[in-house]
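K.L.:
What follows is a predicted structure for the sequence shown.
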Amino acid sequence: MRKRYLLSQATVTPESSFRAFEIFTARNDREKMLIDVLDLREQMLLYHLFEDVRGVSLHVRFSEIAYQRFKDNYKFVTMLRDPVKRFVSHYHWSYGKPQAHARIEDDFETFLESPRAKRIGATYVEYLCGLPKDVPTDSDEAVSAAISNLGKFSVVGDISDTRSFEQDIRKELGVRVKIKHENKGSKASRSRSELENPEWRAKIESLCAPDIAVWKAANAVQGGRDAQ
């Protein structure tokens, strides 16, 4: 996508935005900062939209302000994946990286009992609900809001079906994209091993219940569009 908007694009990366937030606020409560930094990223989104940047990509909570102000000039696009697989992948991406802002230091079994694991199990809800940060992401209110906001996206892709995502992007934006796979390797086999543990899988599915509800709704929304 960045290549297609090469002359007018901006990317807000999680690491650098967190470091900017960290140094500006002089805070060191990292777990709370992982939530609060989302306000900064929404502000950066709004800045780029007001600058008329044509392609903006970032990890940001759904912004009702941005949607209402810019929905006539921009299309909103996101890509999701199976929440259980994403949960395990997220763990491996963040584990064993001592310098990373979102590092995970616990082994997998210990991590499953942590507050961070509960948050990651509701990542889709956290990012899509558009509600104040004090609303629990596993609440019915947040899940319902996240599902409702799916309808405001022009394209909701599935990482396991990149061809359909490419086609939908071309239809909605008029640009051709080719999705390639990165970050593949030994972590995939470890993820499969963890999902084959019945006790762990049951725990992961329980943690991911909010995101599973959103995932099912996203598939239903996309299926309805395909039928039109």
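P.N.:
Nice, thanks for sending it over.

K.L.:
Every contact and neighbour count from this point should use C-alpha atoms.
P.N.:
Fine.

K.L.:
list the helices and strands the host helix or strand of Leu34 packs on?
P.N.:
Element membership for Leu34 (DSSP states H and E) is helix 30-50. Counting contacts by 3 or more Cα pairs under 8 Å, 6 or more residues apart in numbering; DSSP states H and E, helix 30-50 is packed against strand 9-12, helix 14-25, strand 55-58, helix 64-70.

K.L.:
again, 6 Å this time
P.N.:
Judged by 3 or more Cα pairs under 6 Å, 6 or more residues apart in numbering; DSSP states H and E, helix 30-50 is in contact with no other helix or strand.

K.L.:
Could you check it and say which residues are buried?
P.N.:
Residues 33, 37-38, 41-42, 44-46, 48-49 are the ones in helix 30-50 that count as buried (16 or more other Cα atoms under 10 Å).

K.L.:
now, which of these sits nearest Glu194?
P.N.:
Minimum distance to Glu194 across the buried residues of helix 30-50 is 28.8 Å, recorded for Met33 (Cα to Cα).

K.L.:
on that earlier part again, so what touches the helix holding Leu34?
P.N.:
Residues outside helix 30-50 that contact it (Cα atoms under 6 Å, 6 or more residues apart in numbering) are Val60.

K.L.:
here comes the other one, which I'd like you to weigh against the first:
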Amino acid sequence: MNLQSISDKAKKLLVLNKPHIFFMRIPKTGSTSIDLAISRHYPANSYEIDSLKSLQATEAMHYGENIDFNQCLQLREALAAYAMSKDIKYISGHVPYLKALAEAHQEKYVYVTLLRDPVKRLISKYFFNFQKSDNHCSIDISLSEYLDSEKGIQSGCEYIKYLKGISKANSYSLESEISIAKNNLSKFNVVGTLENLEKFVSDFYGKTGIQLKIPHKNAREGANAKPQLDKTTLKNIESVCRPDIELYEYLTHIKG
């Protein structure tokens, strides 16, 4: 037996008695650091659904045509389902909640997610993507233009999009979608906020027995200086984020 084989077996033993975890990562919520902290406990049995590669794969499947982003999310759902079918212990990615998948694996997987103050999340997302060198989610318009754009308006419903799931995406009113998202959020085993990471870490330990040490990641987030925003702009952001704010306030009310 060579050293590589011994190393692989040792890594498998390390995760043998650890729980199965699915971490639904929502963009710009601080999930990169959480993902890194969890994955360290699963050195030989984890799978990250890569956001950029899944988008590129979706574009390739449709021969470079303009795609509906839901098509990319559906591919990510399929990848998550496949990973669960292969008994991967830790799965993470920007994958929306899929009721059928969650119900099929609810006895095995601990479902985890993290939210962030929606106004701060949108501001972070805008400046993170503003004039990025690559085209992946790059933004090249002013913040005021972005808030009036379809992408900006959708960004204020990011939590709703991920938590309601994408099935029958156009079949419900916004009020119904918020209600569905709240109901699905209540089915997560561990859910917290970036503003109260201490409680999230405590809840995660209570459910999984794993003590997280969270590093600081995603240095680009602070790469572009964020100017002080005037009150009018902040009010506009709050208005755009109203659906996600309702969900965030629901979470902080029931979880503290």
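P.N.:
Now that the structure is in, tell me what you want to look at. All of these numbers come straight from a predicted model, not from anything done at the bench.

K.L.:
okay if I get the buried residues of helix 30-50 of the first structure as JSON lines plus distance to Tyr95 of the first structure?
P.N.:
Output for the buried residues of helix 30-50 of the first structure, formatted as JSON lines (distance: Cα to Cα, whole Å):
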{"residue": "Met33", "distance to Tyr95 of the first structure": "18"}
{"residue": "Val37", "distance to Tyr95 of the first structure": "20"}
{"residue": "Leu38", "distance to Tyr95 of the first structure": "21"}
{"residue": "Arg41", "distance to Tyr95 of the first structure": "23"}
{"residue": "Glu42", "distance to Tyr95 of the first structure": "26"}
{"residue": "Met44", "distance to Tyr95 of the first structure": "27"}
{"residue": "Leu45", "distance to Tyr95 of the first structure": "28"}
{"residue": "Leu46", "distance to Tyr95 of the first structure": "32"}
{"residue": "His48", "distance to Tyr95 of the first structure": "32"}
{"residue": "Leu49", "distance to Tyr95 of the first structure": "34"}
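
K.L.:
which among the residues you listed gets closest to Thr13 of the first structure?
P.N.:
Here the nearest of these to Thr13 of the first structure, counting by Cα to Cα, is Arg41; it sits at 9.1 Å.

K.L.:
now for that closest one: what does it line up with in the second structure?
P.N.:
Residue pairing (TM-score structural alignment): Arg41 of the first structure is matched to Arg76 of the second structure.

K.L.:
and if you look at Tyr124 of the first structure?
P.N.:
Using TM-score structural alignment, Tyr124 of the first structure pairs with Tyr159 in the second structure.

K.L.:
what do you get for Ser206 of the first structure?
P.N.:
In the second structure, the residue matched to Ser206 of the first structure (TM-score structural alignment) is Ser239.

K.L.:
Any figure for the gap between its match and Cys157 of the second structure?
P.N.:
In this view, Ser239 of the second structure and Cys157 of the second structure are 11 Å apart by Cα to Cα, to the nearest Å.

K.L.:
separation between the match of Tyr124 of the first structure and Ile178 of the second structure?
P.N.:
From Tyr159 of the second structure to Ile178 of the second structure the distance is 9 Å (Cα to Cα).

K.L.:
okay, the angle between the helix or strand harbouring Thr113 of the second structure and helix 69-85?
P.N.:
Element membership for Thr113 of the second structure, per DSSP H and E: strand 109-115. Strand 109-115 of the second structure and helix 69-85 meet at an angle of 140 degrees, taking axes from the mean of the first three to the mean of the last three Cα atoms, to 10 degrees as the criterion.
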